[in-house]
Every structure is written in structure tokens, then in C-alpha cells.
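**Q** just to be clear, the model below is a prediction. Sequence and coordinates:
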Amino acid sequence: MTAKIVILTGAGISAESGLGTFRDVDGLWTKYDLNDVATPEGFARNPELVMAFYNARRANAAEATPNAAHKALARLEADFPGEVFIVTQNVDGLHEAAGSRNVLHMHGALHGALCKACEHRWPAPPVMSVTDPCPHCRKPATRPDVVWFGEIPYGMHVISEALSQADVFVSIGTSGEVYPAANFVAEADHHGAHTIELNLEPSAGASGFAETRFGPATEVVPQWVADELARTQK
């Protein structure tokens, strides 16, 4: 049976590509209240504000390029003799831009649009408006295809199954504070996976990992990938 590596990535892996995290002092998120731009209730109150926020995020992401950490994971997927499955909390497309193909966006993606009337999905234009008609039902019910606080992340059944089959679970650049992702390490450990945290600094759940490495993602991720590939080639 081939080995399986399941990788969870968070905002920390994209920070060195110029995409800020929730906790950046001067980042885009500091200019907005999360309750206003990242909840269904905020969208109901002021959809124009939410659209403007995600249009700004989409423009920011469009200018970003994959960094060494993204590229290292793409190399791992290409060269590892087993399966590599990336579950990302990020809504950017940097994993795919780097060459990764087996990626699940549990929080949706900036490049997607969703009709809240009929749930049809389509590629988002650079600038979205609440008056944009759905290509399927034609209703002006467009919203970003992202998962907001209070909504259920995408692909949870697929993720749970992957965690139950993982030989190695790696968490990269996440705070360890947002559920359900914060519980993935415990789930993987329960099923016997070796658990690893790669992060700039210890997360809230760092003590739950069997192995930890700390430093910038562009340094620790390529080094771990190199070590993992060397180990499998012995």
C-alpha cells in the first residue's frame, strides 16, 4: 500500500507571497471588522461593502506569485512515491499556480462566484457586483464562493476520510485556533498518522504534534520536503 501525506495549509504559507494573514498589524484585514465582511450576516447588511472587500482581495491575490514553500509542496506531489493531498484554508490559488493538483479549498476560492439563490458556481470576474446575474438562473444573487464564519467548510467528508488514511499529517502556517481545521491533528493522530507542524512560531495546538519545525515557510517547508523525499528514496 502506498503512503499518504495529508497537508493542511493556512495563511502563513502565503504570507511571504504578499498575502496578509488575519493577524498582520497593517494588513487588509485590519481595515475591516470581520463581522462585517466575513459573515453571512455582514453580507446581508451591506453586500456592497463585502463585494468591495473581496474585489480588493482578488486583485491582491492576482498580483501574488507562488513562493518557495508552494513550489516545494508541488515538487513533493510530483516526486513522492505515494499520494500527497493538500487541504488549504487559503482562498488564493497559489498552490495550483505552483503546480499542485491534488488540492481541496475548504474555505472556497477568490476566483469563484456563487449564486445564493440556486447555488450555481462559475469563475469570478476581476470585479464582482451584487447585481451581477447568475449565468444559470439569471437572478441577481451573486456572492463570493468563499466560506464565511458560521458556514460549513467545503469537503469535510473528503477531508475526514483522508485524515483516517494518512500516514503523515502536516500542518503548515496555521494558527491552530479555527475549527474544524484545528482538530485535524487530533483526528490524524487518532488514526495513527505521524503529525508535524511547520510554522513561523508555535501555534495554539503545537503541543499536539509529534514533530515541530519553526521558521519562515520559505525555509522550513522546502527543507522538510527535501528530508521527506530523501527518506523515501533510501
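**A** Looks like it arrived, so ask away.

**Q** C-alpha only now, for contacts and for neighbours.
**A** OK.

**Q** quick check: longest strand of the chain.
**A** Identified as the longest strand of the chain according to DSSP state E is strand 108-115.

**Q** what ranges does this protein have for its helices?
**A** 34-37, 40-45, 47-63, 68-79, 94-98, 156-165, 184-190, 217-232 (DSSP state H).

**Q** what's in contact with the longest strand of the chain?
**A** 54, 57-58, 90-93, 120-125, 134, 141-147, 153-154 (Cα atoms under 8 Å, 6 or more residues apart in numbering).

**Q** wait, V168 touches K4, no?
**A** Yes - using Cα atoms under 8 Å, V168 is in contact with K4, at 6.6 Å.

**Q** off-centre distance for the longest strand of the chain?
**A** Computed by Cα atoms, centre = their mean, to the nearest Å, the chain-centroid distance of strand 108-115 equals 14 Å.

**Q** distance-wise, check G208 relative to I5.
**A** 18 Å (Cα to Cα, to the nearest Å).

**Q** compare those two (neighbour count), which wins?
**A** Remark: of G208 and I5, I5 carries more neighbours, 22 against 16, as counted by other Cα atoms under 10 Å.

**Q** can you tell me which residues contact the more buried one?
**A** Per Cα under 8 Å, 6+ apart, neighbours of I5: G82, E83, V84, F85, A166, D167, V168, F169, V170.

**Q** what is the nearest of those to H105?
**A** F85 (11.2 Å; Cα to Cα).

**Q** roughly how far apart are the closest residue to that closest one other than its chain neighbours and V220?
**A** Using Cα to Cα, 6 or more residues apart in numbering and skipping the chain neighbours, the partner closest in space to F85 is V6 (4.9 Å). Using Cα to Cα, V6 is found at 17 Å from V220.

**Q** against that first model, consider the following:
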Amino acid sequence: MDAPSAALIDQARAFVAEARRVVVLTGAGISTDSGIPDFRGPNGLWTKDPDAEKASTISAYVGDPELRKRNWARLSEGSMWEGREPNDGHRALVHLQEHGKLLALITQNVDGLHQAAGIDDDHVVEIHGTTRKVRCLACGETAPMERALERVRAGEADPACRSCGGMLKSATISFGQNLVAEDLARAEAVSQQCDLILAIGTSLQVYPIAAVVPLAHRSGARVVIVNGEPTPFDHLADVVVNGSISHALPAICGGPLVDS
């Protein structure tokens, strides 16, 4: 991937330095350099395992006990997120928190790598959920994923909720499920409060969360987009940086951020 121009990097860094309330929106592109594949590409998870794609649809998951059992067995053997580490892009965003600039980090990713890099949980809005937990579809109680997987390895093919006996599922948002209303409301609120929104590694084509970029723009925030490919909202951006995210972000957010 071509390196972004130094002039664009410098302009983006200047905007970050001037900002006081930054909202970050991240997508799959920030985790690519951590070795996490996409879903539909040639080496994607669903390309290699169509059963996994089927399990990501809530109606199929709920209606097919054998599919659930195969899904739990697959997870117990290790997921594509297991052993992955944050890359330089994830780590660069921690500087925004350290400088007191980070209002919120909204992520479409479910890998937990922002928290692993050092972003505090209370700054993160995991709009599509997380693979680190399971949630009961009946009572809503959550528990660590690893605890459920220990039960699978001990012989429970389709573990049920310890509290109510309901169906357990990874705490990710599947096709056919609504987003968590509180998470979406928070994402929209902070996007109207920020003075800079930084969209990273996202195609900005997945709604409703992509709408936070024009929402922030209408509310007077500057818009910086860092992505490998053009997005539908490039025309709203004050700066668009196309190139390697793990190379661009340290230059934009790393080190001392001084408003000159």
C-alpha cells in the first residue's frame, strides 16, 4: 500500500493537536495489521467457513441447535482473534487518551484490541459487541467468553445461561439483531459534542453507525478520514489520508501533541 503524503499527515496531525474533544470511529482496517482477516475476502473467515457465516445470522443461530453446537465447538478450538496483539495503529490512539483529548472511541470491531492497547473501557463504545463475553438471549446477563468455552471443553455442547437457563451467544451483534440502544445513543451524542471526528479503517458504508460522521460534521466538528480506500464521506472531510493505517496513525497521533 502506498505511503500517504507527508503534507496530508502533517495537516491531520495539526488538527488533532488543535482538538480538545476527539471522537474516534474505527473499522476492520485498523486490525488488519494484527493479522485479523476480513470476513468476505479470499482468505476471509466466511469464505473459508460458510457455516460460520450462517451462525452469524440470529434466526439461524436460534433455530438450529446443531449449528449452535458446531459454533461452540469451533470457538472452543480457538478463534481468529486468539493470540492477536494490538498494532502500532491501536497503540497510537492511546496517545489521545493520555493527552486528555479522547472523548470516546466507537469501534465496529469485536476483537478487543483497543482495550488491549490501553484504551480504558469507559472510553470505548463497542457498537457491534465483543467476542470477549457471552450474553443470554433471554435475560441479557453477560459473562466472560472463556468461562463458557471451559464448559464446552468439559462436555457441554450447547451451554445455557447459569441464571435462567436461556440460550447463550457471543456478545456480538448478529445479522437480524438490533444494536444496543444505549450504545447507539452514546455514539450519536458524543459525535455531536466533539470538535474532531477521526474515522479510521472503515468503509463508512455500514449503517446506522456510519451516520455519525455527517452528524459530527453538521455539528461543526472537523473530519479526518484515514483509510486504505475512498469512502462515501470523503467529500465532507477536512483531510483524507489513504494508506497504511498502522504507519499513518503513529505519525498523526503519536508523541507529544502540542497545539502550535
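**A** Done, it's in. If you're wondering where the values come from, they're calculated on a predicted model, not measured in any experiment.

**Q** find the nearest non-adjacent residue to the aligned partner of D33 of the second structure in the first structure, please.
**A** By TM-score structural alignment, D33 of the second structure lines up with E16 in the first structure. In this structure, E16 of the first structure finds its nearest non-sequential neighbour in N67, 6.8 Å apart by Cα to Cα, 6+ apart.

**Q** gap between K48 of the second structure and W72 of the second structure?
**A** 17 Å.

**Q** could I get the contacting residues of the residue positioned nearest the centre of the second structure?
**A** The C-alpha lying nearest the average C-alpha coordinate of the second structure belongs to N109 (Cα atoms, centre = their mean; 2.3 Å). N109 of the second structure sits next to T26, G27, A28, E126, I127, H128, G129, T130 when contact means Cα under 8 Å, 6+ apart.

**Q** ok now stretch 15-28 of the first structure, how far from the chain's centre?
**A** 14 Å.

**Q** about what we covered before: ok, and the most crowded of the contacts of I5 of the first structure?
**A** Going by other Cα under 10 Å, F169 tops the contacts of I5 of the first structure with 27 neighbours.

**Q** which residue in the second structure aligns with that residue?
**A** Match for F169 of the first structure (TM-score structural alignment): I197.

**Q** so what's A3 of the first structure up against?
**A** A3 of the first structure touches P81, G82, E83, A166, D167, counting by Cα under 8 Å, 6+ apart.

**Q** what about the counterpart of it in the second structure, distance to I119 of the second structure?
**A** Aligned counterpart of A3 of the first structure in the second structure: R20 (TM-score structural alignment). For R20 of the second structure, the distance to I119 of the second structure (Cα to Cα) stands at 17 Å.

**Q** try V16 of the second structure
**A** 17 Å.

**Q** also E77 of the second structure?
**A** 28 Å.

**Q** which one of the two has more residues nearby?
**A** Between E77 of the second structure and I119, counted using other Cα under 10 Å, I119 has the larger neighbour count: 23 against 11.

**Q** the more buried one against V94, yeah?
**A** Yes - I119 of the second structure is within contact range of V94, at 5.8 Å (criterion: Cα under 8 Å).

**Q** ok, back up a step: what residue in the second structure is paired with the residue nearest to E16 of the first structure?
**A** N67 of the first structure maps onto N87 in the second structure, by TM-score structural alignment.

**Q** tell me how many other residues crowd that match.
**A** So N87 of the second structure, with other Cα under 10 Å, has 20 neighbours.

**Q** thought it was touching H247?
**A** No - counting by Cα under 8 Å, N87 of the second structure stays clear of H247, with 9.8 Å between them.

**Q** list the buried residues of stretch 72-86 of the second structure.
**A** By 16 or more other Cα atoms under 10 Å, the buried positions in stretch 72-86 of the second structure come out as W72, A73, L75, S76, W81, R84, E85, P86.

**Q** ok, residues contacting that stretch?
**A** Contacts for stretch 72-86 of the second structure (Cα under 8 Å, 6+ apart): 31, 34-37, 111, 113-114, 116-117, 149-150, 152-153, 157-158.

**Q** pick the most deeply packed of the helices of the first structure.
**A** Counting by mean count of other Cα atoms under 10 Å, helix 68-79 has the highest mean neighbour count of the helices of the first structure, with a mean of 21.

**Q** so how far is that one off the chain centroid?
**A** 15 Å.

**Q** packing partners of that helix?
**A** The helices and strands touching helix 68-79 of the first structure, judged by 3 or more Cα pairs under 8 Å, 6 or more residues apart in numbering; DSSP states H and E, are strand 83-88, helix 94-98, helix 217-232.

**Q** between strand 83-88 and it, find me the angle.
**A** For helix 68-79 of the first structure against strand 83-88, the angle by axes from the mean of the first three to the mean of the last three Cα atoms, to 10 degrees is 150 degrees.

**Q** what's helix 68-79 of the first structure in contact with?
**A** 13, 83-84, 94-95, 98-101, 217-222, 225, 229.

**Q** likewise for stretch 131-138 of the first structure?
**A** With Cα under 8 Å, 6+ apart as the criterion, stretch 131-138 of the first structure contacts C115, C118, H120, W122, K139, P140, A141, T142.
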